[in-house]
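Novice: Please find the sequence and the predicted model below.
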Amino acid sequence: ATFSGSFSLLRGDYAIGEGAWSKFDIVANDVRIDFTIIATP
């Protein structure tokens, strides 16, 4: 079975990134996460 999906999150809501990386002009605040999970018996 394969499960794929995606979601977006705002880094600022979860305090992701520290120091220079916390600035949104270096790494966007809105980050999209794409994932695929493959389950085998």
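Specialist: Received, thanks.

Novice: Please make it C-alpha for all contacts and neighbour counts, starting now.
Specialist: OK.

Novice: So which residues of the chain form strands?
Specialist: Ranges of strands within the chain are 2-10, 30-38, based on DSSP state E.

Novice: could I get these as a markdown table with mean neighbour count?
Specialist: As requested, the strands of the chain are exported to a markdown table (neighbours: other C-alpha atoms under 10 Å):
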| stretch | mean neighbour count |
| --- | --- |
| strand 2-10 | 10 |
| strand 30-38 | 10 |
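
Novice: Next one: residue 3 from residue 33, what distance?
Specialist: Per C-alpha to C-alpha, to the nearest Å, residue 3 is found 14 Å from residue 33.

Novice: what does residue 7 give?
Specialist: 5 Å.

Novice: In addition, the following structure is provided for comparison:
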Amino acid sequence: MSRKFFVGGNWKLNGDKKSLGELIQTMNGANVDPNVEVVCGAPSI
């Protein structure tokens, strides 16, 4: 079994609830290769 490629990002909480919803919608709708793991690290919600 081979490892997946990992892409990580650190979200700094700049914005509001609307921008959070837009970020989540964009990430959920992204066309990502199934061999890539995408992670967004939010300090709190």
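Specialist: Okay, I see it. Everything quoted here is computed from the prediction, not taken from an experiment.

Novice: Any idea what the TM-score comes out to?
Specialist: After superposition, the two chains reach a TM-score (TM-score structural alignment, normalised by the length of the first structure) of 0.23; 18 aligned residues with a C-alpha RMSD of 3.7 Å.

Novice: so who does residue 7 of the first structure touch?
Specialist: Contact partners of residue 7 of the first structure, counting by C-alpha atoms under 8 Å, 6 or more residues apart in numbering, are 32, 33, 34.

Novice: Now tabulate the residues you listed in JSON lines and tack on distance to residue 14 of the first structure.
Specialist: As requested, the contacts of residue 7 of the first structure are arranged in JSON lines below (distance: C-alpha to C-alpha, whole Å):
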{"residue": "32", "distance to residue 14 of the first structure": "14"}
{"residue": "33", "distance to residue 14 of the first structure": "14"}
{"residue": "34", "distance to residue 14 of the first structure": "18"}
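
Novice: Pick the one among the residues you listed closest to residue 13 of the first structure.
Specialist: Nearest to residue 13 of the first structure out of those is residue 32 (C-alpha to C-alpha; 14.0 Å).

Novice: The closest one reaches residue 11, doesn't it?
Specialist: No - between residue 32 of the first structure and residue 11 there is no contact under C-alpha atoms under 8 Å: 10.2 Å.

Novice: Helix or strand: which one has residue 40 of the second structure?
Specialist: Element membership for residue 40 of the second structure (DSSP states H and E) is strand 36-41.

Novice: Now do that strand: which elements does it pack against?
Specialist: The contact analysis (3 or more C-alpha pairs under 8 Å, 6 or more residues apart in numbering; DSSP states H and E) places strand 36-41 of the second structure against strand 5-10.
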